[in-house]
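# Task: produce atomic coordinates for the following.
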Amino acid sequence: MPLSKLDQSCSLDQWLSHLETLHPKAIDLGLDRIRTVAGKLGLAFPFIAITVGGTNGKGSTCAMLEAILLAAGYRVGMYTSPHLIDYNERIRLNGEIAGDAQIVEQFHAIDQARGDVSLSYFEFSTLAALRMFEQQKVDIAILEVGLGGRLDAVNIVDADCAVVTSIDIDHAEWLGDTREKIAFEKAHIYRPGRPAICADPLPPQTLIDYAHEIGADLWLAGKDFNFSGDRQQWGYGGRNRRRAGLAYPALRGANQLLNASAVLAALEALEDRLVVPQQAIRIGLSHVTLPGRLQIVPGQPALVLDVAHNPHASAALAQNLDGMGFYPYTYAVLGMLSDKDVKGVVSKLLTRVDHWYCAGTQGPRGLSGEALAEIVRGLLPPQGKDPITVASFENPVQAFTEAQKDAADNDRILVFGSFSTVGPILKEIGRKG
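This is a model prediction of the structure:
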């Protein structure tokens, strides 16, 4: 694959458009290509690396780690995916989103170094983040796994501590169709002799066996660390450290204490290398933000945005909606990708939605609004005198605009199903705001 004709004078959008066409497959798991180019770039990863994998909860866990470590005074790089609105969201330096010029500089250097090695879009992104973190001399890099673990580009880094948040069925085409198979893939971010945190309360045996086989220092939720709480505060208990009187994380959701306890377990496991005062934990948890994860936008009607796109996340969303109080009607704007378990996601929320606005999503994995509407209609129970309605729209913004027209001030609008659904609507809200 020859070098591109782009250089540092080209825009980020030009580079991103080029990267989308550079590699024959959008998802092409494997570490050989990216390892080769990382070697050509001379990357040494001279920072403490915390890798975060899992089916759900990765973004929240990364965000809490970043907020706490920044409050403790460290220089922190964070790499996450996908983005909601702008590509730049994927790479953060000391809490700030990377600028276009910074990213373009990295893309150009990678392009020059790779020679005839073909890299995927995600591999380019990963190398750009890692090289930027090295140049900016961060103390800690927080790296979110994109897909699985074993063959994900992020796994070229030997993490000083690795966290697996939850394990459920998603991306079955690449990772397998059982929790056992998926857990095996995710467990490969663990390293011999290093802390390996698992926040899933019922981890498959394949994860436990792999961690023991390689000699990782496995920390299991409920065994090596746990949490407890009342309405006002919560506490963490680890192997050697207890933290009491903690304020709840600023992130909403029923699973956030599980994620937060995994964060504190990771910090406890690294405490011989990282000094994190109790006050930094308090400040970090109280200030952490993460758009698109049970995000409630002020105003009327109530607006809830959540990127939930698999049954596990959808079930958690349903539980969180139940805790919000009474709304006469809930209007759901739903858009999903074609390779997701649409029936599994929708079925968790069937009894909580009165009107469905099914939106088409873009790209090769996109699903039309009409196809989505047909799936929803097929799941509905026999209708009574107040029937559930299902409508289809070309895109999420059209669906959301129509839902806003139909909903009364005391109703609730829910937007969910994909980053490709929540992102455009967040952008629209920002444009109007």
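
# switch to C-alpha atoms for all contacts and neighbour counts from now on
Noted.

# How about residues contacting stretch 49-61?
With contacts defined as C-alpha atoms under 8 Å, 6 or more residues apart in numbering, stretch 49-61 is touched by 62, 80, 140-146, 148-149, 154, 157-170, 186, 189, 251, 255-256, 259-260, 262-263, 290, 312-313.

# end to end, how far does it reach?
14 Å (C-alpha to C-alpha, to the nearest Å).

# follow-up on the earlier one: give the ChimeraX command for selecting the buried subset of the contacts of stretch 49-61.
Buried residues within these, by 16 or more other C-alpha atoms under 10 Å, are selected in ChimeraX with:
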select :62,80,140,141,142,143,144,145,146,148,149,154,157,158,159,160,161,162,163,164,165,166,167,168,169,170,186,189,251,255,256,259,260,262,263,312,313
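
# next up, for comparison:
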Amino acid sequence: MADEVLRSTMPDSLAGWLALLEARHGQRIELGLARVAAVRERMAVDCDAVVITVGGTNGKGSCCAMLESILLAAGYRVGCYTSPHLLRYNERVRVDGKDASDRSLVDGFAAVEAARGDTPLTYFEHGTLAAWHVFASERPDVVILEVGLGGRLDAVNVFDSDCALVTSVAMDHMDYLGDTREAIGREKAGIFRSGCPAVCGDPQPPASLVEQAAAVGAQLWISGRDFGFGGDRQQWGYWRYAQPPAQGSLVKRGGLAYPALRGANQLLNASAVITALECLRARIPVSMQHIRQGLMLVDVPGRFQVLAGRPSIVLDVAHNPQAAGVLADNLGNMGFYSETWAVLGMLADKDVAGVVGLMAGRVDHWLLADLPGPRGLGAEALAEVVRGVSDKRDVRCFGSPADAFAAAQKEVGEGDRIVVFGSFLTVADVLAAIKAARH
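Take a look at the predicted model:
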């Protein structure tokens, strides 16, 4: 009877659940595993899938997408949990390459609510457990889990992984993870497990990450030391040693087409992904043909996404200095454009000056946008930073990224480009406006 009463008070739509969780928890971040672990145990749902956990500062979404695409090409059933989303919450939970249905997510949220009792959960924690409920129902062969923030205390770390992948370690979320790269590296390495492969796509990992791998007994593979890549304009090749650190025979895989994802940094991500799959080949064997096919078909909206047509429109969720530096390099490799129009909106807790400083040399016009919510930075405050870093005189403020983008469209020349960046919120608002204009 109590369960029936509880369920009768729950929302019966995804929109209802999201509104409830947002009202209950807002944007609050609470790191820690005890509450999530307790609710997971009471839910009593599990699946025997191979679990790959992906953490790191930048590149997580790309690596998750590559893993998913390759494994789908190989014929496996794949569950994938990522965050945040751009247009629909359903994007966060995918099964066999398709966004989860509203009904499966509603059932997941309800199962978590029924199990949590008086245990408080954040929006992200509730969503993580709901995603696991979806996967337990669908029974995929492989589950890919993207860390939301950090690693050691992130909700996804309540699930033991068979292989952990850390893409990069850079300065971000310092209020939660520490203000040094060593402190952040230690938090990222918290997803490593004893006796399991741990792949690091950062060629210069902090000592704390290496020490943590040794402390837990993980088998650590480091980019440039134990595996890597090389290539020319037409194709690239992958190599690895038989075992880390840099021991045994050398294995080489050549003749690979470049990933469909744009940007020079994608080979760092792709080689780390291949290493993770090589480490798991006894359980989920994948051929090089499947790797080639998966890399050629992979797609991730908002990661150096260049829309077709003229003027050129580039969408990138880059929101920290490392990502902004990569974006600036990628823009420099695109060829000649008469002028670059930047549509920028950022959160107040980011290194705004660091991001703007790295992009300043690529931008001719700054169209700055307010972002909503308690963490959103106002356009006027953003303009102060831009004027202090950039020598460009065209700095304008708008009420939303969509408004800033509309202004750019009115003035941009055919040989120009518009670059939308600074936050998932910024890219999402512009994508929604583009989608609305097309329908």
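
# Quick check: TM-score for this pair?
The pair, once superposed, lands on a TM-score of 0.96 when counted by TM-score structural alignment, normalised by the length of the first structure; 427 aligned residues with a C-alpha RMSD of 1.5 Å.

# Now, the contacts of stretch 49-61 of the first structure that are in strands?
Counting by DSSP state E, the part of the contacts of stretch 49-61 of the first structure found in strands is 140-144, 161-164.

# Let's have those residues in a markdown table, adding distance to residue 75 of the first structure.
Formatted as a markdown table, these follow (distance: C-alpha to C-alpha, whole Å):
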| residue | distance to residue 75 of the first structure |
| --- | --- |
| 140 | 7 |
| 141 | 9 |
| 142 | 11 |
| 143 | 14 |
| 144 | 17 |
| 161 | 17 |
| 162 | 19 |
| 163 | 20 |
| 164 | 23 |
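
# The first structure: which residue goes with residue 281 of the second structure?
Taking TM-score structural alignment, residue 281 of the second structure has residue 271 as its aligned residue in the first structure.

# Any idea how many residues pack against that match?
11 (other C-alpha atoms under 10 Å).

# can you check the one 10 residues further on too?
The burial count assigned to residue 281 of the first structure is 26, neighbours taken as other C-alpha under 10 Å.

# repeat for the one 5 residues further on
Taking other C-alpha under 10 Å as the criterion, the count of residues near residue 286 of the first structure is 18.

# ok, now the one 5 residues further on?
For residue 291 of the first structure, the neighbour count with other C-alpha under 10 Å is 17.

# do residue 433 of the second structure as well
16.

# Three-state assignment for the closest residue to it other than its chain neighbours, please.
Nearest residue to residue 433 of the second structure, sequence neighbours excluded (C-alpha to C-alpha, 6 or more residues apart in numbering): residue 402, at 6.1 Å. The three-state label given to residue 402 of the second structure by DSSP: H, G, I helix; E, B strand; the rest coil is helix.

# For the corresponding residue of the first structure for residue 402 of the second structure, which residues are in contact?
Residue correspondence to the first structure (TM-score structural alignment): residue 402 of the second structure is matched to residue 397. Residues counted as contacts of residue 397 of the first structure (C-alpha under 8 Å, 6+ apart) are 424-425, 428.

# Kindly recompute the last result at 10 Å.
By C-alpha atoms under 10 Å, 6 or more residues apart in numbering, the contact set of residue 397 of the first structure is 333, 359-360, 403, 421-429.

# can you check residue 195 of the first structure too?
Residues in contact with residue 195 of the first structure, defined by C-alpha under 10 Å, 6+ apart, are 50, 159-163, 211, 215-219, 265-270.

# Can you find the partner of it in the second structure?
Aligned against the second structure by TM-score structural alignment, residue 195 of the first structure finds its counterpart in residue 197.

# nearest spatial neighbour of that match, skipping sequence neighbours?
residue 219 (4.6 Å).

# Burial check on that neighbour, number of neighbours?
Neighbour count for residue 219 of the second structure, taken as other C-alpha under 10 Å: 22.

# Map it across to the first structure for me.
Match for residue 219 of the second structure (TM-score structural alignment): residue 217.
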